[in-house]
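S.K.: pasted the sequence and its predicted model underneath.
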Amino acid sequence: MDRDMFFSKEDARGVKQPHDDPLVIILMIEGFNTKKILVDNGSSADIIYLSTFQQLKLDSGRLCPFESPFVSFSGDRVYPKGIVMLTVTVGSYLRQLTRQLDFLVVECPSSYNVIIRRPTLNRWKAITSTYCLKVKFSTKSGVGEVKGDQVLARECYQVVLAAKENHTCMTEEKEEEKMEALETVELVDREPMKTTRVGKTMGTEMKKKLVQFL
């Protein structure tokens, strides 16, 4: 790895501190400058969302089957539309890398266009700094780098938070729908302390048998 692969105060210049912003960069994918790319050190798969795949006007015939699901940011299990190999360039001339990467094509809402995974960063021999919002990587011409877009990162993150809140509300509503209304039934006539609660939708005959049993 190049001797200059480190971060200094200069690398943090222009970044508003303090912050907890995600690292969101621009990469060239299939010849197009593509924004809203999340660098996720914890992800094990490179992902391109179907809407981005279509905006790049990529041929769906390039998709290969991929049947294993993964868990999205909202916690849902998602089945990819397929897997596709795309040409990606990181950095700028002369200090840049061009590699072919396998992407899972996913159809689900996202504020990001693409997610770059940990194994890809390792292939690039890249190091990241979320503090400096920058990626550095080794090339034959020296150390290349890509600076994150802090404004865009915050916009994307707010959308992610809003989506999580909506998902939580929907989940709570579904759980409420599953809860059946109950009514109090006396087990012994004129002894109000001896009661139980049963579902209001329970049939009369079943309710009678349950009370007799109790």
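M.R.: Received it, and whenever you're ready, just let me know what you need. Numbers count the residues shown, from 1 in each chain.
S.K.: from here on, just use CA atoms for contacts and neighbour counts.
M.R.: Noted.
S.K.: now do the SS call for the residue sitting nearest the centre point of the chain.
M.R.: Closest to where the C-alpha atoms of the chain average out (Cα atoms, centre = their mean) is F73, at 3.5 Å. Here F73 is coil, with the state taken from DSSP: H, G, I helix; E, B strand; the rest coil.
S.K.: would you map the helices across this protein?
M.R.: Taking DSSP state H as the criterion, the chain carries its helices at 50-55, 118-123, 150-178, 204-213.
S.K.: dropping in the other structure now:
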Amino acid sequence: MMIREDEPAIVFINEDARQLHHPHDDAIVITLAIANYTTRMVSIDNGSSADILYYLAFQQMRINKKLLHPVNVPLIGFGGMKVLAISTISLPVVVGSYPRQINKEVNFLIVDCSSSYNVIIRRPTLNRWRAAMSTYYLSVKFPIEYGIGEVQGDQLTARECYLAILAMDEQM
């Protein structure tokens, strides 16, 4: 894709943060349409190198398992923990709301382990979307054909996911 010179700049303004409780250190957790399924608890992680779809979320989508491609890929998480991806699948993803949205295929690794998230979107996918993120504004913005699209993070869901992660750590 060629970068257009007349493309509007992606900026974050104070108005973008009015709905948020400050101060905060919350993660960007959004909702995406994945394979026509509204998928909540999607973590935007620009430090991750793999798009992850957790197996439980995949099952809830009721997608034909014949579309899965088996793999045996080890993933190394924070703290050095190894998790095996069990398969891959390419699914259509809609980012943003009509008419300010983009539609892109994303190749997910399916991972069968517990997580407070349903999906993790990684750095290379964010780059393909040409997305700019702000953790302060809990926002992801991206160029569309005629302007800028945006998906706002859900601060309450981000905090719920964080508390669920803490609860999982206590059980281990």
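M.R.: Thanks, I have it. All values derive from a computational prediction rather than experimental measurement.
S.K.: TM-score of the superposed pair?
M.R.: Put the two chains on top of each other and the TM-score (TM-score structural alignment, normalised by the length of structure 2) is 0.92; 167 aligned residues with a Cα RMSD of 1.3 Å.
S.K.: how about the nearest residue to the aligned partner of L104 of structure 1 in structure 2, chain neighbours excluded?
M.R.: With TM-score structural alignment defining the correspondence, L104 of structure 1 maps onto L109 in structure 2. Excluding the flanking residues, the one nearest L109 of structure 2 by Cα to Cα, 6 or more residues apart in numbering is T88, at 4.6 Å.
S.K.: the one you found against V106, yeah?
M.R.: No. Here T88 of structure 2 does not reach V106: they are 10.2 Å apart, not a contact under Cα atoms under 8 Å.
S.K.: these two - which one has more neighbours?
M.R.: More neighbours surround T88 than the other of T88 of structure 2 and V106, with 21 against 17 (other Cα atoms under 10 Å).
S.K.: in structure 1, what sits opposite the more buried one in the alignment?
M.R.: Checking TM-score structural alignment: T88 of structure 2 goes with I83.
S.K.: so that match touches S60, yeah?
M.R.: No. Counting by Cα under 8 Å, I83 of structure 1 does not reach S60; the two are 10.3 Å apart.
S.K.: return the residue of structure 2 aligned against A162 of structure 1.
M.R.: That one, A162 of structure 1, aligns with A167 by TM-score structural alignment.
S.K.: run a quick neighbour tally on its match.
M.R.: Neighbour number of A167 of structure 2 under other Cα under 10 Å is 12.
S.K.: over to Y131 of structure 1?
M.R.: Other residues close to Y131 of structure 1 by other Cα under 10 Å number 18.
S.K.: which position in structure 2 pairs with it?
M.R.: Match for Y131 of structure 1 (TM-score structural alignment): Y136.
S.K.: ok, its match to I63 of structure 2 distance?
M.R.: Remark: distance between Y136 of structure 2 and I63 of structure 2 (Cα to Cα, to the nearest Å) = 35 Å.
S.K.: can you pull out the strands in structure 2?
M.R.: Secondary structure of structure 2 (DSSP state E): strands at 29-34, 37-44, 52-54, 69-76, 82-97, 100-111, 119-121, 132-134, 139-144, 147-152.
S.K.: what's the mean distance for the third one versus structure 1?
M.R.: With mean Cα distance after the TM-score superposition for structure 1, strand 52-54 of structure 2 departs from structure 1 by a mean of 0.3 Å once superposed.
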